[in-house]
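Novice: model the structure of this input:
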Amino acid sequence: MDAKKYGLTIYRIRKDLKLTRNFCYEDIMAKSNAQLFEKGESCPRFDKIIPVLNRIGISFDEFLYVHNGYQETPDEKILRGFVNLKDTTNTEGIKQLQAEIKAVPLTNTSTFISYLQLVLEAFLVFEKEQSFIRAKEIVAPIWEQLQRQENWYYKDILIMANIYYLFDEKAVDTIISTMLIQVEKYKNYKASVNLDTVILLNYCFYLTERGRVLESEPYLDKALANARKNKHSDYLLQAKMRKVVLLIAQDKAQEATRLTNEIMVTLDCLERPHLKKDFQETWLEITKKKRV
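Specialist: Modelled structure (predicted):
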């Protein structure tokens, strides 16, 4: 994206809002520089553009959206698609997102998109083979890179929150402690409202898959509370599914059966056949072991 053209968009917004050039640029940049900027003939430093946007009353995110013809950038569109997948059983959605990534020109491919290509491939392998080993091999390069970073940013945390359970115990302990520190920095960031819930749910899955389901209770309770607080039905459903597994492990078969029936009805109402099928298989597996 040519930053020189930012000025053309700011000019258009300024005119729409009937704001004078003097009002928008006074004490920020010289009049002659502002004129060149609005003609698309110069690009001031970023720390000059932000104060202008603040004075106009528009966030940088919204400005980019308007500048891009009222469309998301490729990265943001793909990010939204990834967040909206909700779970790894959505193979159709995963393949569709892979196709969207392939359509992005190589010159626009960011590190995030490169990481995401590996994550989506690992999701499909895990869903097909139910193999931690193969899926881990695919995403291992991501962890090799991120463990060398002192700070993780939102997209780094989002990526790791969705794959860390594939790694071995030593790595998971390190990743969890790092993520919980890093995600705290983003508690007021609008896009991260459910990120800690994803981390907690995947940790519950990690503990369950390693025969430590009883240890998951405090993390599951926190995930349930988060999902209810944020009114996020998908994560609430996933947390309730994990709750069923915990109840069976606690020999609370009647309560587990009651909750399972509620979940099945909800999944039917939400038209989530793939997630329902996955949960039914989990239910049959755990009840067969416990003979419910």
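
Novice: use CA for all of it now, contacts and neighbours both
Specialist: Noted.

Novice: which helix or which strand is home to the residue of the chain positioned farthest from its centre?
Specialist: The C-alpha centroid of the chain is most remote from Ser32, which lies 42.9 Å away (CA atoms, centre = their mean). Assessed by DSSP states H and E, Ser32 sits inside helix 31-38.

Novice: chain center to that helix, what's the gap?
Specialist: A distance of 39 Å separates the centroid of the chain from that of helix 31-38, by CA atoms, centre = their mean, to the nearest Å.

Novice: elements contacting that helix?
Specialist: Using 3 or more CA pairs under 8 Å, 6 or more residues apart in numbering; DSSP states H and E, the elements in contact with helix 31-38 are helix 6-16, helix 21-25.

Novice: got a list of contacts for the shortest one?
Specialist: If I follow you right, that is helix 21-25. Helix 21-25 has contacts (CA atoms under 8 Å, 6 or more residues apart in numbering) with 14, 31, 34, 52, 55-56.

Novice: alongside the first, I'd like the structure of this one:
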Amino acid sequence: LEKNDFLIDLSLVAKASKIFQMEQNFINSRKIVEPVWKRLAKKDAWFYNDLLLITNILYAFDDLTIQHIFERLLIYIDRYRNFNTSKGLYINIHFNYAMCLRTVNIESDKMEFHLNKSLEAAKELNDFLTILCCRYYLAEILWNKGNKKEATKEVEKVFTVFSILQEKELLEDKLSDWQEVSGKEWLDTYS
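Specialist: A predicted model of the protein is given here:
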């Protein structure tokens, strides 16, 4: 039964992620993962599979709840620190939490802190895509703080590497985000 619940929850999380990618907002995604959280919230203890699910539905929570859940996640991740994949989970928790902060446009210092945590852990694993995504979002923070020249240089490096790696979807996504943040359109340069 537990395995079946996990597979059902995993399919809902994947569906919600796909909906978010298409719509670029969390409204409908939250509705899809609501039953996942209702089941997990009742548990006294979270196991590794639960952590995988919760890490990928952080956006479903309000600001106060997410802070509590995030702190609880870190405690549980520490229990699994000897698992080979625990570092990846650590990377994702910090990255996804930073993305939640980004969607509400508050606490850029907190967002920066969690992006840097994710970035450092991603460097240890040579997780290049996460490194690039972190660097991109840190450049957005630089831009919003008024360091426009430095931010522009950084995103140009990130876009160049995405292009070299032929990560077309990520490149297009970040180019679109950058246009929203900065008003600059670079599609011709990297297409």
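
Novice: picking up where we left off before, now the helices and strands packed on helix 31-38 of the first structure in TSV, with mean neighbour count?
Specialist: What follows is those, written out as TSV (neighbours: other CA atoms under 10 Å):
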stretch	mean neighbour count
helix 6-16	18
helix 21-25	16
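
Novice: now render the ones you listed as CSV, adding distance to Lys229 of the first structure.
Specialist: Putting those into CSV (distance: least, CA to CA, whole Å) gives the following:
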stretch, distance to Lys229 of the first structure
helix 6-16, 37
helix 21-25, 40
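
Novice: rewinding a little: from the contacts of helix 21-25 of the first structure, keep the buried residues only.
Specialist: 14, 34, 52, 56 (16 or more other CA atoms under 10 Å).

Novice: now the third one, nearest residue through space, not along the chain?
Specialist: Read it as Val52 of the first structure. Excluding the flanking residues, the one nearest Val52 of the first structure by CA to CA, 6 or more residues apart in numbering is Cys24, at 5.7 Å.

Novice: and that neighbour, what pairs with it in the second structure?
Specialist: Taking TM-score structural alignment, Cys24 of the first structure has no aligned residue in the second structure.

Novice: helix or strand next in line after the helix holding Ser32 of the first structure, which one?
Specialist: Taking DSSP H and E as the definition, the helix or strand right after helix 31-38 of the first structure is helix 46-56.

Novice: any idea how far Ser131 of the first structure is from Cys204 of the first structure?
Specialist: Distance of Ser131 of the first structure to Cys204 of the first structure, given as CA to CA, to the nearest Å: 18 Å.

Novice: more crowded one of these two?
Specialist: For Ser131 of the first structure versus Cys204, neighbours defined as other CA atoms under 10 Å are more numerous around Cys204 (27 against 13).

Novice: aligned partner of that one in the second structure?
Specialist: Using TM-score structural alignment, Cys204 of the first structure pairs with Ala98 in the second structure.

Novice: ditto for Lys229 of the first structure
Specialist: Match for Lys229 of the first structure (TM-score structural alignment): Glu124.

Novice: gap between its match and Ile131 of the second structure?
Specialist: From Glu124 of the second structure to Ile131 of the second structure the distance is 10 Å (CA to CA).

Novice: neighbour count winner among those two?
Specialist: Set Glu124 of the second structure next to Ile131 and count neighbours by other CA under 10 Å: Ile131 wins out with 21 against 9.

Novice: please enumerate the helices of the second structure.
Specialist: 2-23, 27-41, 48-55, 63-79, 86-103, 108-124, 128-144, 148-164, 168-182, 187-190 (DSSP state H).

Novice: which other helices and strands contact the fifth one?
Specialist: Pointing back at helix 86-103 of the second structure there. Under the contact criterion of 3+ CA pairs under 8 Å, 6+ apart, helix 86-103 of the second structure touches helix 48-55, helix 63-79, helix 108-124.

Novice: repeat the analysis, applying 7 Å as the threshold.
Specialist: Applying 3 or more CA pairs under 7 Å, 6 or more residues apart in numbering; DSSP states H and E, we find helix 86-103 of the second structure packed against helix 108-124.

Novice: which elements pack onto the helix it packs on?
Specialist: With contacts defined as 3+ CA pairs under 7 Å, 6+ apart, the packing partners of helix 108-124 of the second structure are helix 86-103, helix 128-144.

Novice: JSON lines please, covering those and showing distance to Glu120 of the second structure.
Specialist: Formatted as JSON lines, these follow (distance: least, CA to CA, whole Å):
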{"stretch": "helix 86-103", "distance to Glu120 of the second structure": "9"}
{"stretch": "helix 128-144", "distance to Glu120 of the second structure": "8"}
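
Novice: quick one, which of those gets closest to Val161 of the second structure.
Specialist: Across those, the minimum distance to Val161 of the second structure, taken as CA to CA, is reached by helix 128-144, at 8.1 Å.

Novice: list the buried residues for the closest one?
Specialist: For helix 128-144 of the second structure, a neighbour-count test (16+ other CA under 10 Å) marks 129-143 as buried.

Novice: and if you look at stretch 133-152 of the first structure?
Specialist: Result for stretch 133-152 of the first structure [16+ other CA under 10 Å]: buried residues 135-136, 138-140, 142-143, 152.

Novice: let's have the residues you listed in TSV, adding distance to Gly93 of the first structure.
Specialist: Putting those into TSV (distance: CA to CA, whole Å) gives the following:
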residue	distance to Gly93 of the first structure
Ala135	18
Lys136	21
Ile138	19
Val139	19
Ala140	23
Ile142	22
Trp143	24
Trp152	27
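
Novice: quick one: Thr160 of the second structure from Ile8 of the second structure, how far?
Specialist: According to CA to CA, Thr160 of the second structure stands 38 Å off from Ile8 of the second structure.

Novice: Thr85 of the second structure pairs with which position in the first structure?
Specialist: Match for Thr85 of the second structure (TM-score structural alignment): Ala191.
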